[in-house]
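1. Here is a sequence together with a model predicted from it:
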Amino acid sequence: MDVYAVIMAGGAGTRLWPLSTKEKPKQVHKLVGENTLFQDAVRRVKSLVGLDNIFIVAGAGHVPELKLQEPDIPNENFIVEPSGMGTAPCIGLAAIHLESLDPKSVMIVLTADHHIGDVGSFREALLTAIEVAEKGYLVTLGIKPNEPSTGYGYIEHGHILDTEWEHDVLNVKRFTEKPDFENAARMVKSGKYSWNSGMFIWRVDRILEEFRDQMPGLSEQLGKISKAIGSHNYKKVLEESWKYVPKETIDYGIMENASNVAVIPVDIGWSDLGSWSSLMEILTADENGNVIRGNHIGVDTQNSLVYGGERIIATIGIKDLVIVDTGEALLVCNLNHDQKVREIVNRLRESNN
């Protein structure tokens, strides 16, 4: 049975503004090491499926940069979304392209903007997930929580499905929206929950079956697009059908009410890099707890993230700050308020900046 990896490479990553923008989102930046987040995502699955079986879904404006970063991925493996409509249409679009190759193939769905520290354990978990998916389950990798985070959705574990696999594989009782702190603490203490990573593994025919049952409107448009794949009018049909595609996440649109859903809890050093503070947790700090990228001179500077370029950033007597200078914009915020960066982005949009 063929196995394909689909990497969702859209999204603006607004919480990492001003570095991450609509034109150049966080996945095309070298945030953690020598590679961009997108390149790391490709390298993590290349040894499992091969470059020919890696498909990328992104907006037309991002595809040229992504092709430059991974030139060995075949051109035809880049699937263009006319506009970002959430993960459900994105995954559905990829699924119909894979259906045209092999409807019984296994589809690994990943994102281009996450960090995974333990790549070996990640690959081992994927191998188990592929085996489970071959039996008809919709599989997700659940992240073992290390704190009562209110920034992620949670997955409640049910009973163990089978003991034949290398990892624990449990059925999913329910998906829970992002909780308040009290409920998050309760769930983490119980040991019966994982964070929702947004990584999925399933057979192509199974996920398309769920689209037909749960999102018939989207399924109808996907059917029209599917018939045009490989034809001269594919782009026209895609753009016309996309006008009627609902904006929805795969979690709400499919997973919450799907049948035969399994979770594999994993500890793989995962982060969605959804804030400057989460990036700071991954990068190495100096003796004063500071994470520095760029040209910085500091006096009495503690527990701060300074991210710049060639221009000197000088700090005196500061603590718990995020300072990001891109040349086009400067961000200064309290480390504990970095989730509010999205509010700045929204205000900039309202003022057309």
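-> Here it is on my side, so go on.
2. can we go C-alpha only for contacts and neighbour counts from here?
-> Will do.
3. how much space between Lys26 and Val132?
-> Per C-alpha to C-alpha, to the nearest Å, Lys26 is found 32 Å from Val132.
4. Who has more neighbours out of those two?
-> Lys26 (30 against 23; other C-alpha atoms under 10 Å).
5. show me what contacts the more buried one?
-> By C-alpha atoms under 8 Å, 6 or more residues apart in numbering, the contact set of Lys26 is Ala12, Gly13, Leu16, Leu19, Ser20, Leu37, Asp113.
6. one more structure, for comparison:
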Amino acid sequence: MKAIILAGGGGTRLWPVSRSIRPKQVVSVIGSTTLLAATFARLRKGFAAKDILVSTSEENREAVRVALPALPPANLIAEPCRRETAAAIGFALAHIARRAPDETFVTINADAYVRDVPAYHRAIRAAEAAVLAKPDRTALVGIEPTYPETGYGYMKIGRRLRLAGAGEAYEVERFVEKPDLVTAARYFQEGGYLWNPTLVVGKVRHFLGLYDKHLPEHAARLKAIAAALGRPGAEQVIRRQFSRIPPVSIDYGILEKESGLMAVKAEFGWADVGNWRTVREILARKPDDNVVRGLHVGVDSNRNLIVSSSGKLVATAGVSDMVIVETADAILVCPQDRAHDVKKLVATIKGKRGLRKYL
């Protein structure tokens, strides 16, 4: 089985620590190591280094190489430009298919937090068992929702499947990516839905066939890329073909459209390190604690996340439930319940003349 770490995102919700040149995957956000290094180390508990691939952007290739010295150089797959996760996964699968088209694979987000690593690997292997039992289908690991979240994909589970080694496996009746808040609240209230933490398990050949079925333009360009791999002029072909792939996520492009999905229900203390509010929730030891990285003095200040990387003292009075992140050249201040809006803030900065250097 091959593990594909997806490390090509921009991580804009964790600005100003996460920047275009050094996105969140290759900076320290949780603990002293980078999210990418933590993900790689976690996978090494169940995979050999030769069976782990990392998909990233060309501009972040060197940062990934430095962060993962144990990764075989041939397993670092750099996309010439960002074209979302359907293109990234297809590109990685094209590399695997050259030598092992009948191999199984799992996709892994580089920015996830996992508390129970043994349970995590059991879940991956259970999903693999489901795929080995039904090789013409794709399995998704599913997490029980804990609140109405609009940033994840939801699977409506149906009939229980009795498959050897697959644990608690189900038919997926439908997959819905990033529902609005009203819909997410309804799913949470009704029950019978699982979150998809982008743990997708399948057979390489079969999953590439889903591109023919649901994303024919992706499929055509990925085939042209696959035919060029290892040949003279491959770099030019890859750059030309990849840049013309429409940007679409694997969730919208394939998972929402595919009717043959299976879900394997699991619990391993998963969290998506997608914004500063999540960072505080992961690191807080008690509900009212301030989470502080750096130097802070506070009076009547509770439940804040305070990150200061420049050595400056951050002082607060009467401040609660806030995110305060200070770097050498930028300061972010926002309520925790607006942490998802940091992405919009970054887009606003991007549109301001003279401010791109802060991205």
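-> Here it is on my side, so go on. Here the structure is a predicted model, which means the values were calculated and not measured.
7. Most neighbours among the contacts of Lys26 of the first structure, which one is it?
-> In terms of neighbours by other C-alpha under 10 Å, the contacts of Lys26 of the first structure top out with Asp113 at 28 neighbours.
8. so what corresponds to that residue in the second structure?
-> Under the alignment (TM-score structural alignment), Asp113 of the first structure pairs with Asp111 in the second structure.
9. Surely that match touches Ala37?
-> No - between Asp111 of the second structure and Ala37 no contact is recorded; they are 9.9 Å apart, counting by C-alpha atoms under 8 Å.
10. so how many other residues sit close to Glu23 of the first structure?
-> 10.
11. who touches Leu283 of the first structure in this structure?
-> Here Leu283 of the first structure is in contact with Val32, Val291 (C-alpha under 8 Å, 6+ apart).
12. which parts of stretch 293-309 of the second structure are buried?
-> Judged by neighbour count using 16 or more other C-alpha atoms under 10 Å, the buried positions of stretch 293-309 of the second structure are Gly294, His296, Ser301, Asn302, Arg303, Asn304, Leu305, Ile306, Val307, Ser308.
13. cool, and stretch 163-178 of the second structure?
-> By 16+ other C-alpha under 10 Å, the buried positions in stretch 163-178 of the second structure come out as 163, 165-178.
14. what's the farthest-apart pair in those?
-> The span of these, defined through C-alpha to C-alpha, is set by Gly165 and Lys178 at 30.3 Å.
15. which residues does the residue most central in space within the second structure contact?
-> Centroid check for the second structure by C-alpha atoms, centre = their mean gives Asn109 as the closest residue, at 3.0 Å. The neighbours of Asn109 of the second structure, taking C-alpha under 8 Å, 6+ apart as the test, are Ile5, Leu6, Ala7, Pro197, Thr198, Leu199.
16. What separation do you get for the fourth one and Pro145 of the second structure?
-> Pro197 of the second structure sits 11 Å away from Pro145 of the second structure when distances are taken as C-alpha to C-alpha.
17. can you tell me which strand in the first structure is longest?
-> strand 193-203 (DSSP state E).
18. how about the nearest residue to the equivalent of Glu65 of the first structure over in the second structure, chain neighbours excluded?
-> Structural alignment (TM-score structural alignment) places Glu65 of the first structure against Ala63 in the second structure. The shortest distance from Ala63 of the second structure to any non-neighbouring residue, by C-alpha to C-alpha, 6 or more residues apart in numbering, is to Val26 (6.7 Å).
19. I'd like to know how many residues surround the counterpart of that neighbour in the first structure.
-> Alignment note: Val26 of the second structure maps to Val28 in the first structure; criterion TM-score structural alignment. For Val28 of the first structure, the neighbour count with other C-alpha under 10 Å is 20.
20. Equivalent analysis for Lys224 of the first structure, please.
-> With other C-alpha under 10 Å as criterion, Lys224 of the first structure counts 15.
21. Repeat that for Ala234 of the second structure.
-> Neighbour number of Ala234 of the second structure under other C-alpha under 10 Å is 16.
22. quick one: it and Ala100 of the second structure, what's the gap?
-> Remark: distance between Ala234 of the second structure and Ala100 of the second structure (C-alpha to C-alpha) = 20 Å.
23. residue farthest from the centroid of the second structure?
-> Val299 (37.0 Å).
24. what do we get in the first structure for that one?
-> Alignment note: Val299 of the second structure maps to Val299 in the first structure; criterion TM-score structural alignment.
25. Could you find the counterpart of Phe78 of the first structure in the second structure?
-> The alignment partner of Phe78 of the first structure in the second structure, by TM-score structural alignment, is Leu76.
26. Just list the residues touching that match, thanks.
-> Leu53, Val54, Ser55, Thr56, Arg61, Arg65.
27. hmm, back to that, the buried residues of stretch 293-309 of the second structure into TSV, with extra columns for secondary structure and distance to Tyr187 of the second structure?
-> As requested, these are exported to TSV (DSSP: H, G, I helix; E, B strand; the rest coil; distance: C-alpha to C-alpha, whole Å):
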residue	secondary structure	distance to Tyr187 of the second structure
Gly294	coil	40
His296	strand	40
Ser301	coil	35
Asn302	strand	32
Arg303	coil	29
Asn304	coil	30
Leu305	strand	30
Ile306	strand	34
Val307	strand	35
Ser308	strand	38
